[in-house]
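Enquirer: Mind looking at a prediction? Sequence and model below.
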Amino acid sequence: MKISARNTLQGKVINMLSGTVNTEVQLELPGGDTITAVITKEAAQKLELELGKTAYAIIDSYNVLIGVD
C-alpha cells in the first residue's frame, strides 16, 4: 500500500460499532494504545473489516483514515 500521508500506524481491529451510515473502528496499536476512527459503513464493508484483522490508521492534517493491505 503506497500513500502520501506520512503518519501510518499498524494495529488490530478490537472493536467496531456500526450505525446506519457510519462505523466506529477501534485499533489496538503494538504498544497497547488504541486509536479510533469513524468511517462510512460502506468503507468498512469494502475493507472487509472484522475483529482481529490487521489494519492501518492513516493520519493526515485533518483526518484519521483506516486502510488494509
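Expert: Yep, it's here.

Enquirer: C-alpha from now on. contacts and neighbour counts both.
Expert: Fine.

Enquirer: From residue 47, how far out is the residue of the chain positioned farthest from its centre?
Expert: In the chain, the greatest distance from the average C-alpha position (CA atoms, centre = their mean) is reached by residue 20, at 18.1 Å. Here the criterion is CA to CA, to the nearest Å. By it, residue 20 lies 17 Å from residue 47.

Enquirer: One more to weigh against that first structure:
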Amino acid sequence: MKISARNQFPGTITAINPGAVNGTIKIDIGGGNIVTSSITEEAIGELGLSVGDRVTVLVKASDVLIGK
C-alpha cells in the first residue's frame, strides 16, 4: 500500500493500555524515543495489535504544537 504521509517511523509496540472507547499504544521508534498514540479499541482489535509487534507510525498533521 502506498500512502501520502512522509513522516513514517518504524518501531515496536512496548505497551497497550486499554480504555472504554480508546486505547493508548506506546511505540519505541529507537534512539530512546517513544511515540504514544490514542486509537479506538475497535481499531486495536481489527489490527490485531500486541506488545512486541513491529509497526509503522505515520504522522500527518496540519499543525504541530510545541510548548515549553
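Expert: It's in. What you are looking at is a predicted structure, and each value in this text was computed from that prediction instead of being measured.

Enquirer: TM between them?
Expert: The TM-score (TM-score structural alignment, normalised by the length of the second structure) is 0.84; 63 aligned residues with a CA RMSD of 1.5 Å.

Enquirer: ok so, going back, tell me if I am right that the residue farthest from the centre of the first structure is in a strand.
Expert: No: per DSSP: H, G, I helix; E, B strand; the rest coil, residue 20 of the first structure lies outside any strand segment and is coil.

Enquirer: Once you drop chain neighbours, what's closest to it?
Expert: residue 41 (7.6 Å; CA to CA, 6 or more residues apart in numbering).

Enquirer: cool, residue 10 of the second structure as well?
Expert: residue 56 (4.3 Å).

Enquirer: quick one: that neighbour and residue 6 touch, right?
Expert: No: if you go by CA atoms under 8 Å, residue 56 of the second structure and residue 6 don't touch, sitting 11.7 Å apart.

Enquirer: Who has more neighbours out of these two?
Expert: Between residue 56 of the second structure and residue 6, counted using other CA atoms under 10 Å, residue 56 has the larger neighbour count: 15 against 9.

Enquirer: ok, so what distance separates the more buried one from residue 28 of the second structure?
Expert: Here residue 56 of the second structure is placed at a distance of 10 Å from residue 28 of the second structure (CA to CA).

Enquirer: which residues are common contacts for these two?
Expert: When contacts are counted by CA atoms under 8 Å, 6 or more residues apart in numbering, residue 56 of the second structure and residue 28 have residue 11 as shared neighbours.
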